[in-house]
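A.B. asks: Generate coordinates for the sequence data below:
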Amino acid sequence: MAITDGTVVWLGQDSVGRALHPDAEVVDLAGAWVAPAFVDAHVHATSAGLLLTGLDLTGCRSLSDLLDAVRAADGPLIWGHGWDETRWPENRPPTRAELDEAARGAVVYLSRIDVHSALVSSALVDLAPAARDADGWSPDGPLSRAAHHHVRGAAKDAIPVARRRAAQEAFLSHAASRGVACVHECAGPDISSRDDLADLLAFDGGPEVVGYWGSRDPIDLPVRGLAGDLFVDGALGSRTAALCSPYEDADTSGALYLTADEIAAHLVSCTEAGLQGGFHVIGDAAMAAVVQGFETAAAVVGVPALAARRHRLEHVEMITAEQAAKLGSFGVVASVQPLFDREWGGPSGMYVQRLGAERGTALNPFSQLAGAGLVLALGSDAPVTVVDPWASIRAAVHHRTDGFGISPRAAFNAHTRGGWRAAGVDDGITGTLQPGAPATYAVWEAGELEVTTPDSRVQRWSTDPRSGVPGLPSLDSTPTCLRTVLRGRTIFERE
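C.D. replies: Alright, predicted model coming up:
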């Protein structure tokens, strides 16, 4: 492969390339495998960076594990993430009194794995007194909904600027080391802040950051759209995803934050302004409102204008075939997270605990979305799940519900070219390696390549560059990233 000024200018036989470019600097990759770099289509960089540099609770296997971690933490502000009570023998989070005892007066914010509720200390509640009168308040348990937004805002304000920027840098460096050359930051007033997003967009030297602002109100920053985590509802784990019928394990149907009319108005205003709009949507009641909103917007601006903007939906976990077909006709992007199914799908996972077997095993139907014509873009929703594109591809292929997975090739394309298309780059070459494409790629130590033939036989070849056989690494292995390059510039190189 020959690269000039950050663009691929030639691809083919090694000896021919050397003859065509006799003065080129030659980098011999010693049999490594080269492919388009990954795009993570949904991240929260600062929160994910704080997980890397702060209190990681994803490994806690009990309530007492969490309290021990808080006791061992230092500092006046303890920011942690990742607890999941559905995997604990106690099957409950700690009370505020238990947390206060462990915190010894510190300000503590501990987000649940889905980041839609949090455990907080009394010291943090004192910094956000409005939380006591807000929807989602609990005097002794986790806070959700508006109460959660109040305490999260106070916790964010308590983070020193230097610590916030260090967390962002740590996350972007980590993403680059996983072969990721671009991330979509899903920011918003209830998630981060204008300053947080401005710092992230100004960061130089790592993956490209495509910014989204989850609000109906414009922001004076170069964002791709008013989309991302503009919440129509919440999350299943925190029981705030909006459902048509109540949860199986609680007397609630979740929370609907936007009406169909509000959704339609936002889509119309974004379409007319030439912006990408979009929403966070998980529950079936929320999806019904979104589909109705798209139908109303299409009647106002017309289907061609609506589809041209490539409006996007995040998560898309509960959806019918009829709804998928309608959204496909509107040119919608589905930004999905396959590791959700790996973590919470299956007959005994959190989805079934919350929804029962019939509903709980019908989530994240990737094959249905692709078949309906939606553009698939894969991501992690970090820190909700880890940045591990190969694991994400594996989960998209080996879905826990039969018939819901997609092919390895489709999953790889959704994690590369699909991510660029989701960000509005639909030139036919970005996210590929061909002459004229940006030289954005990753170099992998990959072992064997694997190709599935039309009759489903699996054939394998080594990654010897002389073989010339196209394929993907076997999904039974995890390649090691050796180098990540963004438009000809190396942003990660393994020592």
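A.B. asks: When you work out contacts or count neighbours from here on, use the C-alpha atoms and nothing else.
C.D. replies: Fine.
A.B. asks: Pull out the buried residues from the helix of greatest length in the chain.
C.D. replies: Longest helix in the chain, counting residues (DSSP state H): helix 284-301. Buried positions in helix 284-301, judged by neighbour count with 16 or more other C-alpha atoms under 10 Å: 284-298.
A.B. asks: what's the answer for stretch 357-365, then?
C.D. replies: The neighbour-count check on stretch 357-365 (16+ other C-alpha under 10 Å) flags 357, 360, 361, 362, 363, 364, 365 as buried.
A.B. asks: Wasn't the fourth one part of a helix?
C.D. replies: No - counting by DSSP: H, G, I helix; E, B strand; the rest coil, residue 362 is not found in a helix; it is coil.
A.B. asks: which residues touch it?
C.D. replies: Going by C-alpha atoms under 8 Å, 6 or more residues apart in numbering, residue 362 touches 318, 401.
A.B. asks: again, only using 6 Å
C.D. replies: For residue 362, the contact set (C-alpha atoms under 6 Å, 6 or more residues apart in numbering) is empty.
A.B. asks: State the distance from it to residue 114.
C.D. replies: 19 Å (C-alpha to C-alpha, to the nearest Å).
A.B. asks: With the third one instead?
C.D. replies: When C-alpha to C-alpha is the yardstick, residue 361 and residue 114 sit 19 Å from each other.
A.B. asks: Same question for the second one.
C.D. replies: Separation of residue 360 from residue 114 (C-alpha to C-alpha) stands at 17 Å.
A.B. asks: What is the neighbour count of residue 79?
C.D. replies: By the criterion of other C-alpha atoms under 10 Å, residue 79 has 24 neighbours.
A.B. asks: one more, for comparison:
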Amino acid sequence: MRTLFTHGTIVPMDGTATALAMLVEDGRILAVADDLRPGDGTHVIDLHGHTVVPAFADCHTHLTFTGCQVVDGSLAGCRSVAELSDVLLQAVRAQPAGGIVRRWNLDDARFADRRPVQADLDAVSRAVPIVLSRVGNGASLLNSAAMSAIGLDRTVPTVEMRDGERTGWTWGEANHEALEFAVLSLTDAEIAAVARAAADLAVQEGVTTLHAIEGSFAGQAAGDRGRSNQWLERLLPVLGDLPITVVPLDSQLDSPADLARIAANGHKVAGGDLFLDGVLGAAYISGMARAALDDPYADGQGGSGHLLLDDATVTSFLMEAARHGVSLGAHAVGERAIAQFLDAWERVVDAEPEARRLRPRIDHGILPREADIDRAGSLGVLFSLQPVFERRSGGPSGQYAGRIGPARSRRTHRFRSLLRAGVTLVGGSDSPMNRIAPLEGIGAAVDHSVESERLTPLEALAMFTTGAAKAGGLEQERGTLSPGKLADFVVLTGDPLDPRQLEACRVRETWRLGRKLWVSAAPRAPLI
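C.D. replies: This is a model prediction of the structure:
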């Protein structure tokens, strides 16, 4: 069936002018123009002056963790140890025999009384394993049953000790093992529910494509174990039943040899969180790896962070990715980590010139050196950014300023500088750390605290449309509203290209393959 969308503003994002109408048939766009007229049998939809843009993509999400917060439950509202204990007691009582209790988004920094510890969880249950992931998933709190089940009831460097006793808090490798234990405990039915929950959150925000970073980080770069990515393999069968497209980024990278396995499974993009350094913002707690900076931190904790991998290992990962035709993404936040990635990619393209056709990407890329901005452009390295982090932590009184000083904090998230250097900017959220909400990300990129780094609304919109499509190798089918492409689009209230209206814009409808997935006037669930 042909459908003509009229009396709106169609923003193609392909370099052509906006238009008043769009014609769709069999899930594809036939035409975008001002003077389209309905033919016999054409269904006409009046847009009533609303704006239509390509459907959004979110290029840095942890789909499983995002859905788990809905299916298992979030602890974001807990503000005391007593309240947490009550929540967990109810969960333990409802747990079937042999199960575990998983909860997410624990924010101990906001507790009014004190930080919870293992003894508090053991008071709830010493028999049922309890795994509580902290906000950002960079640390977790476990009871003794979970410690034993995972094998952390021993001396492990990243298990916190106080006065010779485990506190239950883990980060680094121990936290990765805890998260692997939690995810692999999901039943098949829970995996399906988790995936659907994440997809439902996405379509309500105009997103029809998610890049999902999936796989255990335990043992990352520690050596080939010849294992499959069970985490992702159990998720893949349910992805085809979702109302969105999921681009899986296999992030289980025990060694460079995993790139052969990833390529053999048909994946052209991978990684996203090959950790070259640690964190800079809200996910950090004492003991965790920090972003690798050129100069010391300014928050009194000392040091300048450190690189988690040596140069030879990073080069080996990128070289193997290139040999197998896989575009690899890596977590690099500080100057030294970003430089390390660019150095390694430069070695790869010098040795394998054909590798330039690939699209390696730096995920986060918060604090690049000036010279590395231009170098990224010349090397064709994409920057996968989460603009909302700048809104949350940037500015002269923000968290970045507190950690690295006001002067250096003006150099975070160099949106305009990177774009000027020819770098393709890719938009994401890092969900569940931030909500899947591209309009918020677009607004944050337009409203950078440093005026010279702000993007125009059109440039920011490109991060979540054309740039995102390029990152996933999907630009032939998605990213613009051009004739022949898939009819994935969003109807917005207000004009997203007008900075004065951008903050008030909302997703009115989400369409995929010419079918309406969601409307804002309906209950907040997809219409599939």
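A.B. asks: Skipping adjacent residues, who's closest to the aligned partner of residue 17 of the first structure in the second structure in space?
C.D. replies: Taking TM-score structural alignment, the alignment pairs residue 17 of the first structure with residue 37 from the second structure. Excluding its sequence neighbours, the residue lying closest to residue 37 of the second structure (C-alpha to C-alpha, 6 or more residues apart in numbering) is residue 4, at 7.9 Å.
A.B. asks: Just list what the helix or strand hosting the one you found packs against, helices and strands only.
C.D. replies: Per DSSP states H and E, residue 4 of the second structure falls inside strand 2-6. Packing contacts for strand 2-6 of the second structure, counted by 3 or more C-alpha pairs under 6 Å, 6 or more residues apart in numbering; DSSP states H and E, involve strand 21-25, strand 43-46.
A.B. asks: what about the shortest one, how far off from the first structure?
C.D. replies: Overlaying the first structure shows strand 43-46 of the second structure at a mean distance of 2.9 Å from the equivalent residues (mean C-alpha distance after the TM-score superposition for the first structure).
A.B. asks: elements contacting that strand?
C.D. replies: Short answer (3+ C-alpha pairs under 6 Å, 6+ apart): strand 43-46 of the second structure packs on strand 2-6.
A.B. asks: residues in contact with the strand it packs on?
C.D. replies: Outside strand 2-6 of the second structure, the residues that touch it by C-alpha under 6 Å, 6+ apart are 21, 22, 23, 24, 25, 42, 43, 44, 45, 46, 47.
A.B. asks: just checking, next helix/strand downstream of that strand?
C.D. replies: Per DSSP H and E, strand 2-6 of the second structure leads on to strand 9-10 as the next helix or strand towards the C-terminus.
A.B. asks: matching residues in the first structure for that next one?
C.D. replies: Under the alignment (TM-score structural alignment), strand 9-10 of the second structure falls on nothing in the first structure.
A.B. asks: what's the burial count for the aligned residue in the second structure for residue 431 of the first structure?
C.D. replies: With TM-score structural alignment as the criterion, residue 431 of the first structure lines up with residue 479 in the second structure. The number of residues packed near residue 479 of the second structure is 29, by other C-alpha under 10 Å.
A.B. asks: any idea how far residue 327 of the second structure is from residue 479 of the second structure?
C.D. replies: 19 Å.
A.B. asks: how about the strands of the stretch 1-150 of the second structure, start to end?
C.D. replies: Using DSSP state E, counting those that start in this stretch, the strands of the stretch 1-150 of the second structure run over 2-6, 9-10, 21-25, 28-33, 43-46, 51-54, 56-61, 101-106, 130-134, 139-142.
A.B. asks: Give me whichever of the ones you listed is most buried.
C.D. replies: strand 56-61 (a mean of 30; mean count of other C-alpha atoms under 10 Å).
A.B. asks: May I see the buried residues of the one helix or strand residue 501 of the second structure maps to?
C.D. replies: Secondary structure from DSSP H and E places residue 501 of the second structure in helix 499-502. Within helix 499-502 of the second structure, the residues that count as buried by 16+ other C-alpha under 10 Å are residue 502.
A.B. asks: now that helix, how far from the centre of its chain.
C.D. replies: Distance of helix 499-502 of the second structure from the chain centroid (C-alpha atoms, centre = their mean, to the nearest Å) equals 25 Å.
A.B. asks: Same check on stretch 114-124 of the first structure?
C.D. replies: 21 Å.
A.B. asks: can you check stretch 90-104 of the first structure too?
C.D. replies: For stretch 90-104 of the first structure, the distance to the chain centre is 29 Å (C-alpha atoms, centre = their mean).
A.B. asks: who touches it?
C.D. replies: Contacts with stretch 90-104 of the first structure, where a contact means C-alpha under 6 Å, 6+ apart, come from 67, 71, 85, 121, 140, 141.
A.B. asks: Taking the contacts of strand 2-6 of the second structure, tell me the two that lie furthest apart.
C.D. replies: The span of the contacts of strand 2-6 of the second structure, defined through C-alpha to C-alpha, is set by 25 and 47 at 17.2 Å.
A.B. asks: Aligned against the first structure, show me the partner of residue 461 of the second structure.
C.D. replies: Counting by TM-score structural alignment, the partner of residue 461 of the second structure is residue 412.
A.B. asks: Correction: the previous question concerned residue 449 of the second structure.
C.D. replies: Using TM-score structural alignment, residue 449 of the second structure lines up with residue 400 in the first structure.
A.B. asks: Run a quick neighbour tally on the nearest residue to that match once chain neighbours are set aside.
C.D. replies: With sequence-adjacent residues excluded and distances taken as C-alpha to C-alpha, 6+ apart, residue 400 of the first structure is closest to residue 346, at 5.2 Å. Residue 346 of the first structure: 19 surrounding residues under other C-alpha under 10 Å.
A.B. asks: Assign the equivalent of residue 346 of the first structure over in the second structure to helix, strand or coil.
C.D. replies: Alignment note: residue 346 of the first structure maps to residue 395 in the second structure; criterion TM-score structural alignment. At residue 395 of the second structure, secondary structure determined by three-state DSSP is coil.
A.B. asks: can I assume residue 395 of the second structure is in contact with residue 449?
C.D. replies: Yes - the pair residue 395 of the second structure / residue 449 is scored as a contact, 5.2 Å apart, by C-alpha atoms under 6 Å.
A.B. asks: Using the three-state scheme, assign the match of residue 449 of the second structure.
C.D. replies: coil.
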